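Q: need a structure here:
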Amino acid sequence: MNFEQARFNMVEQQVRPWEVLDFGVLDLLMSVRREEFVPEAYKSLALSEGLIPLGHGASMLVPVIEGKILQAVQVKRSDKVLEVGAGSGYFAALLAAKADWVRTVDIEPALVNMAHDNLKRYGVENVIVEEGDAVCGWPGSAPYDLIVVSGGVPQIPESLLQQVKVGGRLFAFVGEAPLMTAQLVTCVAEGEYRTESLFENLVPMMRNAPRKSQFTF
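A: Below you'll find the model as predicted:
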């Protein structure tokens, strides 16, 4: 399979038509080899627009959504990043190419191992992969310049918002099936946040995502 041609087609035919026009994002999607982070059985579909299952109820975000997230969060070289949900490690690799460092946390041990092995094999050195439940935050390295939640949450937990630095951003898919809204939250001052609704989509719910009555303040 000609992965380079397939990657060009992914960017030009899938991602760019959905108003992902940031040249830095498009170049990043061209340079980080997605097929290196896909389970072997799905490697031929690595650059397609279909969902790629990772097992344990998880799947990779489709390329257009990955592009739209990157365009929205505008990763900076100085950013310290928390990714909630490591998956295959691919999105962590995208973030790490632009950020200072990334800490990616997954609740499923098999996915932690997958992400760790993929990132190590690909030579990404500024990502730390950890096992745990970070949907309500990961205090060890907080606060963060950027937090990306890679699955759905009924509502963003206050404890997670509190780990965003002033001037920092948080991206999450908020709501429940059949529809979720991609939201970008910016911490504009201590305890004050501005929320932008970006687009609608449906992604797998984060395991242990707290319902409204379960939130800890």
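Q: contacts and neighbour counts: CA atoms only from here.
A: Noted.
Q: elements contacting the longest strand along the chain?
A: Using DSSP state E to define each element, the chain has its longest strand at strand 164-176. On a contact count with 3 or more C-alpha pairs under 8 Å, 6 or more residues apart in numbering; DSSP states H and E, strand 164-176 meets helix 63-73, strand 144-153, strand 179-189.
Q: and for comparison, fold this next one:
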Amino acid sequence: MDTASIRRQMVDQQIRTWDIPEPTLLDLMRTVPREDFVPGAYHLLAYAETEIPLGHGERMMYPMVEGKLLQSLLLAPEDEVLEIGTGSGYLTACLALLAQNVVSVDIYQDFLNAAEEKLGKQNIVNVALKHHDAAKDGPPAGQFDAIAVTGSLPAIDERFIAALKPGGRLFIVTGNDPVMDAIVVTKDQAGAWKSSNIFETSLARLQNADEPPGFTW
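A: The predicted model follows:
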């Protein structure tokens, strides 16, 4: 199977057509071998427009959602990035290739172990993987230029905004099924923040996220 050709086709048919014209992002997604990050049983679906199961009830984002996330964070080579939810490690790899350093946390140690191996095979060395429950305990110590939250929350969690440096950006999906809002939060130099809804989607809950009283997920 010519995975490089299929990867290019994914970018042209799924990513570019979703108003993602940036050459840097398109080249990145043409280059990173997504098939190396999906579970073996789903290797042939690596570039399909679907959410691939990872175990523990978790799934990879749709490729086009990953593309919009990367686009919305406006990453620069000097940025320090936090990823909440390592998952397959694919998005971790993309973030690491766009930024200076990435801290990626997950509550599942087997996800972290697998991601460490996969990132190593890609010679990606600017990622620190940590076992951490960000929904329960908040983000790990530090301040970040950009934060990507890969599981949904009922509403914006201001603990994540507090972990942003002035000028920082947060990508987060909020709301309830069937329609949620993908949001970018920006923090100004004075510490004030504003949010912008960028598209509608649906995303599995971040594990251990607090739900409103009486709500059943």
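Q: before we move on, the earlier item: will you turn the helices and strands packed on strand 164-176 of structure 1 into TSV that also has distance to V102 of structure 1 and mean neighbour count?
A: Below are those laid out as TSV (distance: least, C-alpha to C-alpha, whole Å; neighbours: other C-alpha atoms under 10 Å):
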stretch	distance to V102 of structure 1	mean neighbour count
helix 63-73	14	21
strand 144-153	9	25
strand 179-189	18	19
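Q: out of the ones you listed, nearest to A6 of structure 1?
A: Closest to A6 of structure 1 of those, according to C-alpha to C-alpha: helix 63-73, at 12.2 Å.
Q: ok now the closest one, how far from the chain's centre?
A: Its chain's average C-alpha position is 9 Å from that of helix 63-73 of structure 1, according to C-alpha atoms, centre = their mean, to the nearest Å.
Q: still on that earlier bit, out of the helices and strands packed on strand 164-176 of structure 1, flag the one nearest M30 of structure 1.
A: helix 63-73 (11.0 Å).
Q: distance from the lengthiest helix in structure 1 to structure 2 after superposition?
A: Using DSSP state H, we find that the single longest helix of structure 1 is helix 109-122. Taken over the aligned residues, the distance from helix 109-122 of structure 1 to structure 2 averages 1.6 Å (mean C-alpha distance after the TM-score superposition for structure 1).
Q: buried residues, that helix. List them.
A: Buried residues in helix 109-122 of structure 1, counted by 16 or more other C-alpha atoms under 10 Å: 110-119.
Q: and the residue lying closest to E108 of structure 1 once chain neighbours are set aside, how many neighbours does it have?
A: Spatial nearest neighbour of E108 of structure 1, chain neighbours left out: E131 (7.1 Å); criterion: C-alpha to C-alpha, 6 or more residues apart in numbering. Counted with other C-alpha atoms under 10 Å, residues neighbouring E131 of structure 1 total 17.
Q: next one: L54 of structure 2
A: 16.
Q: where's it, which helix or strand?
A: Per DSSP states H and E, L54 of structure 2 falls inside strand 53-55.
Q: now do the contacts for the closest residue to G132 of structure 1 other than its chain neighbours.
A: Among residues not flanking G132 of structure 1 along the chain, I107 sits closest, at 4.6 Å (C-alpha to C-alpha, 6+ apart). Shown in contact with I107 of structure 1 (C-alpha atoms under 8 Å, 6 or more residues apart in numbering): 85, 131-134, 207.
Q: can I get the residues you listed in TSV with secondary structure and distance to V102 of structure 1?
A: Output for these, formatted as TSV (DSSP: H, G, I helix; E, B strand; the rest coil; distance: C-alpha to C-alpha, whole Å):
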residue	secondary structure	distance to V102 of structure 1
G85	coil	12
E131	strand	14
G132	coil	15
D133	coil	16
A134	coil	14
R207	coil	21
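Q: which pair of those spans the longest distance?
A: It's E131 and R207 that sit farthest apart of those, by C-alpha to C-alpha, at 13.2 Å.
Q: got a list of what the most centrally placed residue in structure 1 touches?
A: Centroid check for structure 1 by C-alpha atoms, centre = their mean gives S150 as the closest residue, at 4.2 Å. S150 of structure 1 is in contact with 61, 83-86, 172-173, 206, counting by C-alpha under 8 Å, 6+ apart.
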